[in-house]
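Undergrad: Just to be clear, the model below is a prediction. Sequence and coordinates:
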Amino acid sequence: MKKRSYVWLIVILLLIPLRTDAEETKINAKYQWNLADIYVSEANFKRDYQAVADALPKLSSYEGKLARASNVAKLFALNERIARKLEKLSLYAHLKQDLNIEDKTAAHLKAQVETLISDYAAKTAFIEPELLSLSERTLAKLQKSKPLKPYRYYFEELRERKKHTLSKREEQLLAKLSPIMSDPENIYNNAARGDYDPPSVRTPDGKTVSLTDENYTKALEHPDRNYRKRAFQTRFQSYETIENTSAATLYASVKADELYAKARKYKSGLDAALSADDVPKQVFTNLISTVNTHLPSLHRYVELRKKALGVDRVHTYDMSVPLVEETIAKKMKFPFETAQSLILEGLKPLGDDYIQNVRRAFEQRWIDVYPRPKKYTGGYNTGAYDTHPFILLNYDGSLDGLLTTAHEIGHAMNSVYTNKTQPYHYSRQSIFTAEVASTANEWLMMDYFLKQAKTDEEKLYLLNQQIDQIRGTLYTQVMYSEFEQAIHDKVRQGGSLTAAELNELWLRLLKKYYGPAYAADPEAARGWLRIPHFYDAFYVYKYATSLAASFELVKQMKADETGEATKRYLQFLRSGTSDDPIRLLQKAGVDMTSPKPLENLLSYFDSLVREMEQLLKKQGRL
């Protein structure tokens, strides 16, 4: 069940466990984080820790006194001082452990901080319920008061939430039910990750491999079609063992979402989810309808794949195999020094100040670059209000590795600009806009590479990358969203969700989205049970809207020789959560309540498919 984060609970987000894998190696220090930028020594860490522990009891002194603006202002100021220190403490402990999961000191520090944050959560638990219990008149008075002027937008959100706040007794009951309503996801995770054992398959060279996520992805990219087919069928047939459990848990999760929405006086689970993000419903409905209108472009791409691969119909196991020779991908290798130069060049349209900040990231050890034993194996950007961003990579020299670097730098620069401009309580990014800054950098880099392509094969490789990026982030996520809407509507109207019904719906959507050149294999019907995001209702549509918003912003910046579009974009990066995400994007120059940004992106997708088609014809491959 999705909930909104508020000022005094923001630190709790840092408790999300970051799996880790790192130990010190002889990698040049300039490619590793300098955690002394957070705390020079553990003595400094302990000093902040003690300061927070000493300050926590003071929070309780304001309980029952929040009808007065002066008391609320003092409480918010105290809370911010505590939260900012807690944020640094949590950041330091987590990053230290992310560099080496076997670091016992890091594990001890992390445990200490988590205990402190738990105490903090308990001490601040009264704040929001007490504010919401105040009359609308009192809240309006607080919002207009001089001491709380910096919190005007926060109170605007709070007053909107009050419309969906229940009596004290009802709120207490919902709070007690909350852990139970999360059980479906926990059961699903245990079944899909704990009880499920990936099957094995024999590779073309005679080896037997377990079809883990990584090996399955490699199998779908293998040139041997029979092997791809065997891997697909083996993997999807194995889901039969958890199919009914997954259907039951998804049904229970959707029922919980709809029950929660009804209890809070929303018309539907969709309305509740959109309200939590301050997003009007037309944004979601425009997304579904606009993408459906442009499905012929996706059908054209599937038809193109069919012809290029020389097959009668395209199956699921034909959708990931590259349409260009593997040698092109192998040639496109970038040492990190080269990647830095290319990123600095590709992001030049964002202006000198932006580039200077990116240089700081490269030169001042904001990035832990290379994989090593016991280091966390993923990639992310994080940080605190009072520190610079920290980017974790496992850089492998590939084009994907370079684009990941640019992506995470986008997140980092968003934080840099926001933290310079906004007060602490508006220093985050809305989930709705969180991926705009990162994907904008990817658009700029791919545009740069496409212009620099020296051969048709390089161009084809890049076109294929760009097409599949849009397909996966826009078309696929919208198909997921359409599936979500259908199952939520059915449950709200009193229907059930069996495995057979979910399979039938999923297969129907696959056929609609991929068109007549696509063969929907019976095994593919179980695709829905591989998507854990469905347990966080109506989340995935935001991947699609962020991509469309960033495309529109980059399009405007490239076309505007006056630099005004870039100024608007940089102002957007400075905005944090100082206003609702739709208004912030509108100020930047893109209106997500209109279908136009989506139509522009989908038209671009169509142009890429047609360009790829022409190049393949030129090579005699169609």
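TA: All right, it came through fine. Keep in mind that what you see is a predicted model, and the values were worked out from it rather than measured. Numbering: from 1, shown residues only.

Undergrad: From now on I want contacts and neighbour counts done on CA atoms only, so please keep to that.
TA: Will do.

Undergrad: which stretches of the stretch 401-550 of the chain form strands?
TA: Counting by DSSP state E, counting those that start in this stretch, the stretch 401-550 of the chain has no strands to list.

Undergrad: Which stretches in it count as helices?
TA: Along the stretch 401-550 of the chain, counting by DSSP state H, counting those that start in this stretch, helices occupy 436-452, 456-470, 476-492, 499-514, 541-559.

Undergrad: for the longest one, packing partners?
TA: With contacts defined as 3 or more Cα pairs under 8 Å, 6 or more residues apart in numbering; DSSP states H and E, helix 541-559 has these neighbours: helix 436-452, helix 476-492, helix 564-574, helix 596-618.

Undergrad: want to compare, so here's the second one:
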Amino acid sequence: MENSKIEILERDKIDKSYRWSIEDLYPSEEAFDSDFKKAKEYIQEIRDYQHKLKSKEIILECLKFRDKISRILDRLYTYSHMKFDEDSSLEQSQIMLSNSQWLLQSFEEATSFIEPELISLGKDFLDELILDSKFEDYNFEIKNLIRQMPHILSENEEKIVAKTSLLAFSPSHIYHHLTISDFEFPDAFDSSGKTYPLTQGTYSLYIHNQDRILRESAYKSLFGTYKKHQNTLASTLDMSFKFLNFYSTTRKYDSSIDYSLFSDNVSKKFYKELINIVKSNLKPLHSYIKLKSKILGLKKVRLFDLNVPLFDSERDISFEDSKDIVINSLSPLGKEYIDLVQRAFSERWIDVYENKNKVSGAYSTSCYDVHPYILLNYKGKLEDLFTMVHEIGHAIHSALANKSQPYTKSSYSIISAEIASITNEILLLEFLTRNTTDKTERNSLLNKFLENTRTTLYRQIQFAEFELKISELIDNFQSLTAQNLNTIYDELNKEYYGEFLETDEFSGVEWARIPHFYSPFYVYKYSTGFSCANYFAERILSEDTGSYINFLKSGGANFPLDLLKSAGVDLESLEPVKLTIKKFLEKLKEINSPPAKP
């Protein structure tokens, strides 16, 4: 557990070449203030359109003005949250971010009349707008509005529902305050008796450690605490799903899941078929768990054993070296894509290193009128390389979509976003695996794919099935309790991981640590993204790149499953999922085989 101490620098001590070019958004805070003032005035002006959306001319004028304001707000918010994330201790950055959030809320309120007024004009009139070439930039938005018409309430009912929004977030807020701010965990200890402070953050370090005593101690301390509070946590989850049921029934959906999947135009039938295809292919996962137990020298593994690396092959990779690896691994995507990657490096789209008070983790962010940005905390490890190529996937996706689509069709769904980032990870993994001659490193890379499949396909589908089961309880007027949640979750553990997993008194309460359950029916998107990324990567490595690039360029011009079909990927057929499971089996067989001779 000993690590060399890394000095964290003040931001101004980091070379400018490794800091993002935030000045491309605004060259100064005075320029930011000027746009802020302009947006504030525009928000007042757009209110003048209320009760006037009767003719095509006025409607088009209003929509264009709305988008003009929205583009300024996107730029303001992107700049302010980036300034805050650079150094969260600066009071001016805190104020700037808070003011931008307030302005966004004011804009949402000021423009809330637009959709109800358009709907009041009736389907026939809206169909005319779709066919009018002047409304080409808005045809998908209007089509989607027509879809929502059966679920739109009266004006007074909509106002009542809107007032419940803050209440609906209460279970999530309580959950996060309790588990992040209030929970205190007993220290963990290793095989030598040395103690380690346990937090939500350090837990992920300890369960990857080779010392099984440390892993078990951390596991029992963490989930022992969750179990002490399981009744309260069951109540917050119960209330969260009851709010979901309230919205689904109030808006006349058949079920909670129908309501949740509606925005992406995904059917309940597909969701259930996705679960079924994965559950009918659990044997490969069981074989992998058996391999884990064998390599770790255990008769059976427990939950705290699942994350420990099976092969220890770590090497340092400088940021400069990582750029060459990224470009070479993504070269099958073609010149247009690689040119954008090179621009990301040369034009300082990336904020590379950690500095004092910089936000942790990594992300990509963008607004329509300026190139995307990437935040990293690069430390030179292999995982940092994968994080960078993942975020580059998001950034280039945004760059291509923004260049190819009008503003109204540039924003893409989470399903599409996950495909763009994970495809890059798979291309990098394949590149590194092909180009290593070290058997341990090769096995480590193969194991990374197996772990990614376990955690992103199998585990997320386990979560998806858990959500389906508990939503059906709520829809059938039953309540969620610690007892029935623990039972459902542990039965799924046994089913998904098979005979080589040993459950225990804490394994059933793991549901209580999954924050995604407070954003219901979200996790399946990780599994579909991972599966489609594998499908695209196979085609890209076979020199079929054009359809994938066109998919990225399509942005949010249609629903995600329709965009995939246009790119030749029929997700509803579940072929991408089948291919991913097939690839999982191949890598599992390959992991103990010697590398092929060149």
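TA: Structure received. The model shown is predicted, which means the values in this text are computed figures rather than measured ones.

Undergrad: Out of the helices and strands packed on helix 541-559 of the first structure, which is closest to Lys26 of the first structure?
TA: When these are compared by Cα to Cα, helix 436-452 sits nearest Lys26 of the first structure, at 30.7 Å.

Undergrad: what stretch of the second structure does the closest one fall on?
TA: For helix 436-452 of the first structure, the aligned range in the second structure is residues 419-435, judged by TM-score structural alignment.

Undergrad: Next, the buried residues of the matching stretch.
TA: By 16 or more other Cα atoms under 10 Å, the buried positions in stretch 419-435 of the second structure come out as 419-433.

Undergrad: Tell me which residues are up against that stretch.
TA: With contacts defined as Cα atoms under 8 Å, 6 or more residues apart in numbering, stretch 419-435 of the second structure is touched by 326, 329-330, 386, 389-394, 397, 442, 445-446, 449, 529-530, 532-534, 536-537, 552.

Undergrad: For the stretch 251-400 of the second structure, which segments count as helices?
TA: 256-261, 268-279, 283-295, 319-330, 335-346, 382-404.

Undergrad: The third one maps to which residues in the first structure?
TA: On the basis of TM-score structural alignment, helix 283-295 of the second structure is assigned to residues 296-308 in the first structure.

Undergrad: Show me what that stretch is in contact with.
TA: With Cα under 8 Å, 6+ apart as the test, stretch 296-308 of the first structure has contacts from 312-314, 319, 323, 471, 513-518, 602, 605-606, 609, 613, 616, 621-622.

Undergrad: Give me the mean distance between that stretch and the second structure.
TA: On superposition with the second structure, the mean distance recorded for stretch 296-308 of the first structure (mean Cα distance after the TM-score superposition for the first structure) is 0.6 Å.

Undergrad: hmm, back to that, do you know which of the helices and strands packed on helix 541-559 of the first structure lies nearest Asp197 of the first structure?
TA: Using Cα to Cα as the measure, helix 476-492 is the one of those that comes nearest Asp197 of the first structure, at 25.1 Å.

Undergrad: which bit of the second structure covers the closest one?
TA: Taking TM-score structural alignment, helix 476-492 of the first structure hits residues 459-475 over in the second structure.

Undergrad: Quick check: that stretch compared with the first structure, mean distance?
TA: Following superposition, stretch 459-475 of the second structure is found to deviate from the first structure by 0.5 Å on average (mean Cα distance after the TM-score superposition for the first structure).

Undergrad: Which of the residues in that stretch are classified as buried?
TA: 459-468, 470-472, 474-475.

Undergrad: Next: stretch 161-168 of the first structure.
TA: Across stretch 161-168 of the first structure, burial judged by 16+ other Cα under 10 Å covers 162, 165-166.

Undergrad: Read off where that stretch ends up in the second structure.
TA: The aligned range for stretch 161-168 of the first structure in the second structure is 148-155, by TM-score structural alignment.

Undergrad: What of stretch 575-592 of the first structure?
TA: Going by TM-score structural alignment, stretch 575-592 of the first structure sits over residues 554-571 in the second structure.

Undergrad: List the contacts of the matching stretch.
TA: Contacting residues not belonging to stretch 554-571 of the second structure are listed as 140, 264-266, 397-398, 400-402, 404-405, 409-413, 415-416, 528, 532, 535, 547-548, 550-551, 572, 576 [Cα under 8 Å, 6+ apart].

Undergrad: Make a ChimeraX selection of whichever of the residues you listed turn out to be buried.
TA: Selection of buried members from the contacts of stretch 554-571 of the second structure for ChimeraX, criterion 16+ other Cα under 10 Å:
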select :140,265,266,397,398,400,401,402,404,405,409,410,411,412,415,416,528,532,535,547,548,550,551,572,576
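
Undergrad: re the thing from before, any idea which of the helices of the stretch 401-550 of the first structure gets closest to His533 of the first structure?
TA: helix 476-492 (9.3 Å).

Undergrad: same for that closest one, what does it pack against?
TA: helix 243-263, helix 269-276, helix 281-293, helix 499-514, helix 541-559.

Undergrad: list the buried ones in stretch 290-310 of the first structure?
TA: When burial is assessed from 16+ other Cα under 10 Å, stretch 290-310 of the first structure yields the following buried residues: 291, 294-309.

Undergrad: again, but for stretch 383-391 of the second structure
TA: For stretch 383-391 of the second structure, by 16+ other Cα under 10 Å, it's 384-391.
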